[in-house]
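Colleague: this is a predicted model, with the sequence first.
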Amino acid sequence: MSEFIGTNLRLIRLFHDLSLTDLGEQVGVSKQFLSRVETGAEVASAHLEAALAETLEVLPEFFYRIDPNPIVDEQCHFRRQLTTKVALRQVARARGEMLKRLVGVLDEHVELPQYQVCEADAESPETIERAAEMFRSLFGLGLGPLSNVTRIAENAGAVVLRVCGLAPEIDAVSFATKRPLIALNGDGRSACRERFGVAHELGHFSLHIGVLTGDRLTETQANRFASALLMPRSTFATECRLALRGTRLNWPGLSELKLRWGVSKAAIIFRGRQLGVFSDDQARAGYVGLNRHGEALKESEDHLIANEKPEVIAESLKVMKEHYGVPQSAVAREMRVQPRLLQDLLELPQVELTGNVVSLRSSTSTHFSETRMR
């Protein structure tokens, strides 16, 4: 007979961002007893098991499922990890684990795009620039602005989802699992910030396979990849000069570049300095100017750029339901959770679909992937 797995209880407790005390109060036991259940030192009674399942929105069998491939530290990439507390990272990882389980169910029923992010060398800025250039070349993206970074990531075989419940300190978190995942903070980041976050996580997938990230070096490397992917040096260095008027920054020019390339003014200043277009003094003046105008976190043009919508999960679920009679409740059952937990995880918009093919066509290139039922 299978045994109650305490780590599954801990996983789903953290998914709901509940402390041992919080959960204990809801199910009528002490935090000490719950802690012992999680470590396997105590056995949960049938009554407690039922109460835990109801409170945590899972099916009782959730506690008995062995995960053969749990997410480990080297697979987790947190943007802003340097300043993120351990407890907040644990909640984010729990959300990622449940997202991984959802994608595992979808992979059983739906043919998702093949993963195609190539491993690259992070030993120098030059090798990172080349890695970003190779990524663009592989997908035929050209050297201009990218119209939809999220769709490009999904065409490359990653799964992107905007996730609620992540701490404000976390812009994005990715998981280098069998099907790589990118979870964006769902609390209303600007489109530019989200686009850079997706590109940053693609950088981790390319540069840091099996590497523990979160230190200043790996974050700097992923940022370099993101900057190079979004603003390729061969074309952006020339265009970036629009942001100069004599020896001073041209703020209307910066705004024009932002709207054209879909990146923040802060990212443009950073990239311009990186490419030698702006001097240290000019870049410093740019950052001071952003702070002076209250644009350190939210820039004045942000509302003019629409947020991109992740498509793979939403469209796959829609195909499964409308064309193959597999409703979300059945997906939840395969995950061994209650439907309301799946809804909490997804927060999905409605996606219009016709026919039995989900198109993931990228408007920035001729490359496309299609999702079909097997």
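Modeller: Received the coordinates, thanks.

Colleague: rest of the way, CA atoms for contacts and neighbours
Modeller: Noted.

Colleague: helices of the stretch 251-374 of the chain, residue ranges please.
Modeller: Shown for the stretch 251-374 of the chain, the helices assigned by DSSP state H, counting those that start in this stretch span residues 251-261, 265-274, 280-292, 312-324, 328-335, 339-346.

Colleague: ok, the stretch 101-250 of the chain next?
Modeller: 125-138, 149-155, 191-207, 216-230, 233-239.

Colleague: show me what the first one is packed against.
Modeller: Judged by 3 or more C-alpha pairs under 8 Å, 6 or more residues apart in numbering; DSSP states H and E, helix 125-138 is in contact with helix 216-230.

Colleague: about what we covered before: need the helices of the stretch 101-250 of the chain in TSV (columns: distance to residue 46 and mean neighbour count).
Modeller: Supplementary listing: the helices of the stretch 101-250 of the chain in TSV, determined by distance: least, C-alpha to C-alpha, whole Å; neighbours: other C-alpha atoms under 10 Å:
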stretch	distance to residue 46	mean neighbour count
helix 125-138	53	18
helix 149-155	42	25
helix 191-207	42	25
helix 216-230	46	22
helix 233-239	62	16
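
Colleague: would a markdown table of those helices with distance to residue 85 be doable?
Modeller: Shown next, in a markdown table, are the helices of the stretch 101-250 of the chain (distance: least, C-alpha to C-alpha, whole Å):
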| stretch | distance to residue 85 |
| --- | --- |
| helix 125-138 | 29 |
| helix 149-155 | 27 |
| helix 191-207 | 19 |
| helix 216-230 | 16 |
| helix 233-239 | 35 |
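
Colleague: closest one to residue 104 among those helices?
Modeller: For residue 104, the closest of the helices of the stretch 101-250 of the chain is helix 149-155, at 15.6 Å, according to C-alpha to C-alpha.

Colleague: centre of the chain to the closest one, how far?
Modeller: Taking C-alpha atoms, centre = their mean, to the nearest Å, the mean C-alpha location of helix 149-155 is offset from the chain mean by 11 Å.

Colleague: hmm, who's touching that helix?
Modeller: Where contact means C-alpha atoms under 8 Å, 6 or more residues apart in numbering, the residues beyond helix 149-155 that reach it are 113-114, 159-160, 195, 198-199, 202, 308-312, 360-362, 368-369.

Colleague: in ChimeraX, how would I select the buried members of these?
Modeller: A single ChimeraX command is used to select the members of these judged buried by 16 or more other C-alpha atoms under 10 Å:
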select :113,159,160,195,198,199,202,308,309,310,311,312,360,361,362,368,369
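
Colleague: want to compare, so here's the second one:
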Amino acid sequence: MVTPSRIRLARERRALTLARLSALTGISQQSLSNYENARTAPTGPTLGRIAEALGFPVGFFSADEVEEVASEAVAFRARTKTSMRKQKAVRSQAALAIEFNDWLTAHFALPAPNVPTYGRPSPEDCAETVRALWELGDTAAPNMVHLLEAQGIRVFSLDTEHHEVDAFGFWRDSVPYVFLNTAKSGERGRFDCAHELGHLVMHGDERPLSGPEAEREANRFASAFLMPRADVVGRMPAGAQVDQILKAKSIWRVSAMALTHRLHDLELLTDWQYRSTCRQLAEMGYRTAEPDGIARETSQLLPKVFSLLRGRGTTPGRVAEELSIPLSELNSLMFGLSFTSRPGRGGGPGRDRGRPALRVVPAPR
């Protein structure tokens, strides 16, 4: 029996219109619309043509009903600049990630979510409260992907085709999710993690998840979370010069521009000094990139999971088969990691100090 919602999800995952899918399959748009809306069901050969055109196994279309990720549940960083077709494509990828997480939860004991939600309007206070809850002290945050995973946030990567989507996050059934664009710099990736954490903590049923004010609040949260007030004030002089900023940004592993914004917020740079510094940094190439940047932070949980699976004789291909998805869809969620990589690598010398321990064990049978 065919599940209509899965035809729509697979089509939207490929960012195809009904007209385009009709051209690829030779099936009329009306028939395709009927299949997606459960008015009629495709025959076996017809379903095969649809599956081939969309690059999904035939079995995908007969699995259980899939619940789509609603547009209002997702905090797209630049919603107005992201086409509706692209938004649907990334939301479809998120729906597949939720199914993957359900599979993981059935097979492994993953960290339970430990993410508070506050209706308070002060991002600075929220950031300080979360840091205290997670016992981070007043020093630089550790590997952000590892930190979020250790606190029960399910972190996945976005397909490389979605380069215009920085990151997004949402709650589903009391489980927090964050999706990251891995094409960004290491510093930008850390800020994206903290930004999406801010949305999870501050925005939800009581307050809007998206919009200019929500984005500003999430940015302020991220800045305060990555660069604690006491640490920055204790280390940085008032009126810091560009060379001092470039040297100090490695302390918190943030971009030069992010540190400059934080210094201005903390009144360590005057308005004139802030504008002058931003102009100098832009001329040096730091507005759109980080010429001397850090390595991109990546998952700790997923390599551990697949290491345990290898010990059971279960390959990634087998996992994809059980989920009835192409292996490429599973790979797209994995931060570009090799399944043969050792768990926990990639932080660089001294980067793992103080990071939260992450324990993943097989679920009891």
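Modeller: Nice, I can see it. In this text the structure is predicted, and so the values were computed from the model without any measurement.

Colleague: which of the helices of the stretch 251-374 of structure 1 is buried the deepest?
Modeller: For these, average neighbour numbers computed from mean count of other C-alpha atoms under 10 Å are highest in helix 265-274, which has a mean of 22.

Colleague: helices or strands up against that helix?
Modeller: helix 251-261, helix 280-292.

Colleague: how about a markdown table for these, with distance to residue 72 of structure 1 added?
Modeller: Formatted as a markdown table, these follow (distance: least, C-alpha to C-alpha, whole Å):
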| stretch | distance to residue 72 of structure 1 |
| --- | --- |
| helix 251-261 | 35 |
| helix 280-292 | 37 |
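
Colleague: right, so of those, which gets closest to residue 341 of structure 1?
Modeller: Closest approach to residue 341 of structure 1 among those (C-alpha to C-alpha): helix 251-261, 37.1 Å.

Colleague: what sits against the aligned partner of residue 264 of structure 1 in structure 2?
Modeller: Mapped onto structure 2 by TM-score structural alignment, residue 264 of structure 1 lines up with residue 255. The neighbourhood of residue 255 of structure 2, defined by C-alpha under 8 Å, 6+ apart, consists of 187-188, 249, 286, 290, 293.

Colleague: just give me the match in structure 1 for residue 131 of structure 2.
Modeller: In the superposition onto structure 1, residue 131 of structure 2 corresponds to residue 136 when matched by TM-score structural alignment.

Colleague: can I assume that match is in contact with residue 145?
Modeller: No. Contact status for residue 136 of structure 1 versus residue 145: not in contact, 11.1 Å apart, counting by C-alpha atoms under 8 Å.

Colleague: relative to residue 235 of structure 1, how far out is the residue nearest to the match of residue 131 of structure 2 when sequence neighbours are not counted?
Modeller: Of all residues beyond its chain neighbours, the one nearest residue 136 of structure 1 is residue 142 (6.5 Å), with distances taken as C-alpha to C-alpha, 6 or more residues apart in numbering. Relative to residue 235 of structure 1, residue 142 of structure 1 is positioned 10 Å away (criterion: C-alpha to C-alpha, to the nearest Å).

Colleague: does residue 97 of structure 1 really touch residue 71, like I thought?
Modeller: Yes. Taking contact to mean C-alpha under 8 Å, the distance of 6.8 Å between residue 97 of structure 1 and residue 71 places them in contact.

Colleague: those two - which one has more neighbours?
Modeller: Remark: of residue 97 of structure 1 and residue 71, residue 97 carries more neighbours, 21 against 17, as counted by other C-alpha atoms under 10 Å.

Colleague: alignment lookup: that one to structure 2.
Modeller: That one, residue 97 of structure 1, aligns with residue 95 by TM-score structural alignment.

Colleague: residue 156 of structure 2 versus its match, what's the distance?
Modeller: Where residue 156 of structure 2 is concerned, residue 95 of structure 2 sits at a distance of 12 Å (C-alpha to C-alpha).

Colleague: same check, this time on residue 262 of structure 2
Modeller: Residue 262 of structure 2 sits 28 Å away from residue 156 of structure 2 when distances are taken as C-alpha to C-alpha.

Colleague: now do residue 270 of structure 2
Modeller: When residue 270 of structure 2 is compared with residue 156 of structure 2 (using C-alpha to C-alpha), they lie 39 Å apart.

Colleague: which of those two has more neighbours?
Modeller: Between residue 270 of structure 2 and residue 156, counted using other C-alpha under 10 Å, residue 156 has the larger neighbour count: 24 against 15.

Colleague: and residue 86 of structure 2, what's its match in structure 1?
Modeller: Under the alignment (TM-score structural alignment), residue 86 of structure 2 maps onto residue 88 of structure 1.

Colleague: tell me the contacts of the residue most central in space within structure 2?
Modeller: With the centre of structure 2 defined as its mean C-alpha position, the nearest residue by C-alpha atoms, centre = their mean is residue 179, 1.6 Å away. Contact criterion C-alpha under 8 Å, 6+ apart gives 94, 155-158, 167-169 as the residues in contact with residue 179 of structure 2.

Colleague: apply 7 Å and report the result again.
Modeller: Applying C-alpha atoms under 7 Å, 6 or more residues apart in numbering to residue 179 of structure 2 gives the contacts 155-158, 167-169.

Colleague: turn those into TSV, including distance to residue 48 of structure 2.
Modeller: Shown next, in TSV, are the contacts of residue 179 of structure 2 (distance: C-alpha to C-alpha, whole Å):
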residue	distance to residue 48 of structure 2
155	33
156	30
157	29
158	27
167	34
168	33
169	34
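
Colleague: residue 82 of structure 1 contacts residue 214, doesn't it?
Modeller: Yes. When contacts are counted by C-alpha atoms under 7 Å, residue 82 of structure 1 is listed as touching residue 214 (5.8 Å).

Colleague: pick out whichever of the two has more residues nearby.
Modeller: Counting neighbours by other C-alpha under 10 Å for residue 82 of structure 1 and for residue 214 shows that residue 214 has the greater number, 18 against 13.
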